[in-house]
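Q: okay, predicted coordinates and the sequence, questions at the end:
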Amino acid sequence: MKSKTTLLSAVLMSVLGTALYAPASYAAEQCEIDTRKTRVVSERVGRKVQRAYELYAEDQVDAALGELLEIDPSGEFDKAYVSRMIGSLYAGKEGHAKTALKHLKIAVDIDQLGGTDHANTLRLLGDLNIAERNFNEALKYYEQWMKFSCQEDTNVYLRMASAKFELKKYPETLSLADKAIKLQTSPNKGPYSLKMAAYYESKQYPKAAKIAEDIARLFPQERRHWIQLAQMYMLAEDYKKSLYTMDIAYRKGYLESASEFKMLAQLYAQNEIPHRSALIQEEYLKSGLVDKDESTLSMLANTYHQAKEIDKAVDYYGQAAAINNSSRYYMRQAGLLMELEQFGAAKTAVRKAMDGEGLKDRGEAQMLLAQAHFYLGEYKAAHRAAIAASKDSGTAKTAKGWISYIKETADRKGVAL
């Protein structure tokens, strides 16, 4: 849709007789636009009108309006003609749309203008009402324009589709957008975007994705269309196509924002390619595009964990934990260190978790600490930690089993507890 300023500028051209549209035939029958006789204003009014035209040609719009507003037409045709001119000039003045609409409506309601003038005024009323967000009024005048002129126009259908969309009438939006597309002589993404938005708002995501495909195919050089297509595939839960599309965008250098890079990394992970996801995450973290905070570092650690690259997962969990002294991530780090049989480092991580912020399960931490001490041969410390863990209802049963096992092992090795 044109901007309000562009629309109002175009409106002024209608005063000078410039066509605003290149319509297609709407019906084979004889139309009212063709049966209207050409009429001229009275001599008295004509002199004022001529002077107004001259002033307008000299860019003296206010003076031209002054001439027209002084006219007190006696005949209905003269009144309609002058009202149309006044309305058209006001339409070109910022902030005077309501005044323009009032005068143009007078001209249309009198219903005596010549065929082309009456048709153009109907369409102008539609355009101005769209600009003023009077969508039902706009639709009414566009329908009158089509009926009166027996013409169709791709831009009129596009604006009608836009009005229906704003009114949340999505099936009618789709129908009108299709008509706009049918009349196009060259691709215009406006009606396609409206169709996609209508399907999106009505939660028909696979259909929205199909329209996004059309947009990317017709306008392949616009980077945002590829991102948009990938997003629609995600909504339609077609994650493979979403990843394929985002990967194309990445290779073409179309990704710019942090959210776009995060989306690509997420898609690699969803498609069970965690190593590639982790590399993308490292890329945008090292570039500074995305801040190294607890959330982004823990996500990277988790992704490396999924990729079974435990050393890197341990490193990034430690970095994530250090930012806010987070017990949660120290515990995850400790668990992975136990898997790597790095029991000394695991013991250190558990103690950091116990001294950190937000520890939810102290019994679990004591149990992990008991195991780390045990595998290091530190049976007294392991026994103390296991006893502490046995006092927590969540770990009591496991801890009691470990207490017995630690005692048996210590006795066998001659270590007094």
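A: Looks like it arrived, so ask away.
Q: drop to CA atoms for contacts and neighbour counts, all remaining ones
A: Will do.
Q: tell me where this structure has strands.
A: Taking DSSP state E to define them, one finds strands in the chain at 24-25, 151-152.
Q: in a markdown table: those, plus mean neighbour count.
A: Compiled in a markdown table, the strands of the chain are given as follows (neighbours: other C-alpha atoms under 10 Å):
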| stretch | mean neighbour count |
| --- | --- |
| strand 24-25 | 12 |
| strand 151-152 | 20 |
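Q: out of the ones you listed, nearest to Gly75?
A: Closest to Gly75 of the strands of the chain, according to C-alpha to C-alpha: strand 151-152, at 29.9 Å.
Q: other SSEs contacting the closest one?
A: When contacts are defined as 3 or more C-alpha pairs under 8 Å, 6 or more residues apart in numbering; DSSP states H and E, strand 151-152 packs onto strand 24-25.
Q: quick one: closest of the strands of the chain to Leu194.
A: strand 151-152 (18.8 Å).
Q: now do that closest one: distance to the chain's middle.
A: Relative to the centre of its chain, strand 151-152 is centred 33 Å away, using C-alpha atoms, centre = their mean, to the nearest Å.
Q: one more: stretch 282-296?
A: Worked out by C-alpha atoms, centre = their mean, stretch 282-296 lies 24 Å from the chain centre.
Q: and it, what's buried?
A: For stretch 282-296, the neighbour count (16 or more other C-alpha atoms under 10 Å) marks Glu282, Tyr284, Leu285, Val290, Lys292, Glu294, Thr296 as buried.
Q: same question, stretch 318-337
A: Applying 16+ other C-alpha under 10 Å to stretch 318-337 flags 318-322, 325-337 as buried.
Q: comparison target below:
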Amino acid sequence: MMKRIIVSLLLLVSTSSVTNRMAVAAELSQYAANKAMKANQLAQEDKLSQAIETLKTADVSRGYDKAYFSRMLGVFYWQNEQIKPAINALEQAVASGELKDDQGWLTERMLADLLLMNQQFKQALPHYYQLSKNIPQTQNASELWLRISQVHYQIEQWQKTLNAIAEYDKYKQPDAVTPLSVKLGAQLQLERWEEAIPTLKKLINLEPERSNWWLQLVNLELRTGKKKDALSSLGLAQLQKIELSDADLRLLAQLYAHNGIPERAGLVLEQLKDAQTNVDLITERAFYWQRAKEWDKAIDTWALAAKFDGKYHWNIAQILMQQARYDDALSELDNVKEKGKQAQVALARTKALYKLNQLEPALIEAKKANNIEPSDEAKSWIKYLTQLRKAKDNQTS
């Protein structure tokens, strides 16, 4: 993109230099003016090699004549796609000091841009800074400072990049992608996360369809602890139909959950392509439904997880117990087979049977729990149920 901009500028400069030669012919010697007119005519006829040869073989001695010919050669070499000779010719023209005012400024600008096009960044910079000291009113000062910032960016001088962008900003140009992108890149390299956030928001306003701007914004908001802002940005990106990866959607779900909206988290996870087959995604979704107190959805989701791993029957049983669905809970507890959970299963069955007023089976389960793994809870149930049974026996005797 930078090369395209430079080429456009050089076309503008070279065209103006050719069409205005007759205006400055009076400053040339008569011999030089005739040669310049001949070379110009050949160039207009696309005979660039002949135009170049005409100037190279001309016998000129005056300083201004030499500088002017060097400038013309620079233009012709560039038009003939001979970049290095063009640079050498323009360097001679600039170094002579013979070209003044706008003519001299444009010549040095052309040299700086050609050096940049040829990736001679460090050589281009001094010329750009020299140009910045006295910018003609006819020239675009903001564009020059943008170019300076781009050169600093190319050689990874991040603070100087931002300094040049600050000069560019003084000209109050409308927001544009190129300067904002350069600014953002330097801010990120310097880890200035807070400063980069408003830059990204401006880029999003200009290119709302670009997913990388949205995702970078979310990343920076997370880095700076702005989780609510990150949720808003990622949620808005989804509403804007930005294509989000499964990892992005999972992050969105986690942000919804972190910000107290677990039901939205569950809905987002349902959109993932592996939502029905990835156990981690299924169990994460089940937890969100539980937090949202969507009990039926939580049970259904744990049931799906249990098809892949039987240990999740325990999660279903716990919800059923919590919801006082004791008959269903007892059936589900039959599916919990892990040895390490048998004491807990027996205690859960104890409670369910007690709630169903089945005291004798409940006492049997309490004793079973205590035999597997003695605990205060099991002993309390045994004591309590034994007392209830005695009281009931006394009532019936």
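A: Nice, I can see it. All values reported here derive from a predicted model rather than from experimental measurement.
Q: got a TM-score for the two of them?
A: TM-score for the superposed pair, counting by TM-score structural alignment, normalised by the length of structure 2: 0.70. Supporting figures: 356 aligned residues with a C-alpha RMSD of 4.4 Å.
Q: taking the buried residues of stretch 318-337 of structure 1 one by one, which sit in helices?
A: 318-322, 327-337 (DSSP state H).
Q: before we move on, back to that, closest to Lys2 of structure 1 among the buried residues of stretch 282-296 of structure 1?
A: Closest approach to Lys2 of structure 1 among these (C-alpha to C-alpha): Val290, at 36.5 Å.
Q: for the closest one, what are its contacts?
A: Ala258, Tyr284 (C-alpha atoms under 8 Å, 6 or more residues apart in numbering).
Q: try it again at 10 Å.
A: Ser257, Ala258, Ser259, Phe261, Lys262, Gln281, Glu282, Glu283, Tyr284, Thr296 (C-alpha atoms under 10 Å, 6 or more residues apart in numbering).
Q: so the first one makes contact with Tyr250?
A: What that stands for is Ser257 of structure 1. No: if you go by C-alpha atoms under 10 Å, Ser257 of structure 1 and Tyr250 don't touch, sitting 11.4 Å apart.
Q: out of the two, which sits in the busier spot?
A: Tyr250 (18 against 12; other C-alpha atoms under 10 Å).
Q: for that one, list the residues it contacts.
A: For Tyr250 of structure 1, the contacting residues are Arg223, Trp226, Ile227, Tyr244, Glu256, Glu260, Phe261, Leu264, by C-alpha under 10 Å, 6+ apart.
Q: quick one: the longest helix seen in structure 2 to chain centroid distance?
A: Across structure 2, the longest stretch assigned as helix under DSSP H is helix 376-396. Centroid separation for helix 376-396 of structure 2 versus its chain: 65 Å, with C-alpha atoms, centre = their mean.
Q: then stretch 253-272 of structure 2?
A: That offset, for stretch 253-272 of structure 2, works out to 22 Å (C-alpha atoms, centre = their mean).
Q: cool, stretch 166-185 of structure 2 as well?
A: That offset, for stretch 166-185 of structure 2, works out to 18 Å (C-alpha atoms, centre = their mean).
Q: just stretch 158-171 of structure 2 next, same as before
A: Put simply, stretch 158-171 of structure 2 sits 22 Å off its chain's centre (C-alpha atoms, centre = their mean).
Q: for stretch 86-105 of structure 1, same thing?
A: 34 Å.
Q: give the buried residues for that stretch.
A: Counting neighbours by 16+ other C-alpha under 10 Å, the buried set in stretch 86-105 of structure 1 is 86-93, 97, 100-101, 103-105.
Q: in contact with the closest residue to Ala33 of structure 2 other than its chain neighbours, which residues?
A: The shortest distance from Ala33 of structure 2 to any non-neighbouring residue, by C-alpha to C-alpha, 6 or more residues apart in numbering, is to Ala25 (5.5 Å). Applying C-alpha under 10 Å, 6+ apart to Ala25 of structure 2 gives the contacts Ala32, Ala33, Asn34, Ala36, Met37, Asp65, Tyr68.
Q: which of the ones in helices among the buried residues of stretch 318-337 of structure 1 lies closest to Gly66 of structure 1?
A: Distance to Gly66 of structure 1, by C-alpha to C-alpha, is smallest for Ala320 among those, at 71.8 Å.
Q: how close does the nearest residue to the closest one once chain neighbours are set aside sit to Ala321 of structure 1?
A: Beyond its immediate neighbours in the sequence, the residue positioned closest to Ala320 of structure 1 (C-alpha to C-alpha, 6+ apart) is Glu294, lying 4.5 Å away. Glu294 of structure 1 sits at a distance of 7 Å from Ala321 of structure 1 (criterion: C-alpha to C-alpha, to the nearest Å).
Q: list residues touching both of the two?
A: In contact with both Glu294 of structure 1 and Ala321: Tyr329, using C-alpha under 10 Å, 6+ apart.
Q: Met354 of structure 1 reaches Ser327, doesn't it?
A: Yes: here Met354 of structure 1 reaches Ser327: they are 6.7 Å apart, a contact under C-alpha under 10 Å.
Q: now, which of the contacts of Ala25 of structure 2 lie within helices?
A: Ala32, Ala33, Asn34, Ala36, Met37, Asp65, Tyr68.
Q: what's the counterpart of Leu113 of structure 1 in structure 2?
A: Counting by TM-score structural alignment, Leu113 of structure 1 lines up with Leu99 in structure 2.
Q: next: Ala269 of structure 1.
A: Match for Ala269 of structure 1 (TM-score structural alignment): Ala257.
Q: neighbours of the match of Leu113 of structure 1, how many?
A: 21.
Q: skipping its backbone neighbours, what lies nearest Tyr171 of structure 2 in space?
A: Ser142 (6.0 Å).
Q: got a list of what the one you found touches?
A: Ser132, Ile148, Ala164, Ile165, Glu167, Tyr168, Asp169, Lys170, Tyr171, Lys172, Gln173.
Q: relative to Glu166 of structure 1, how far out is the counterpart of it in structure 1?
A: Under the alignment by TM-score structural alignment, Ser142 of structure 2 pairs with Thr154 in structure 1. As judged by C-alpha to C-alpha, Thr154 of structure 1 and Glu166 of structure 1 stand 18 Å apart.
Q: Lys240 of structure 1 too?
A: 33 Å.
Q: before we move on, what about Ile273 of structure 1?
A: In this view, Ile273 of structure 1 and Glu166 of structure 1 are 41 Å apart by C-alpha to C-alpha.
Q: got a list of what the closest residue to Lys355 of structure 2 other than its chain neighbours touches?
A: With sequence-adjacent residues excluded and distances taken as C-alpha to C-alpha, 6+ apart, Lys355 of structure 2 is closest to Tyr326, at 7.4 Å. Counting by C-alpha under 10 Å, 6+ apart, Tyr326 of structure 2 makes contact with Ala317, Leu320, Glu332, Ala348, Arg349, Lys351, Ala352, Leu353, Tyr354, Lys355, Leu356.
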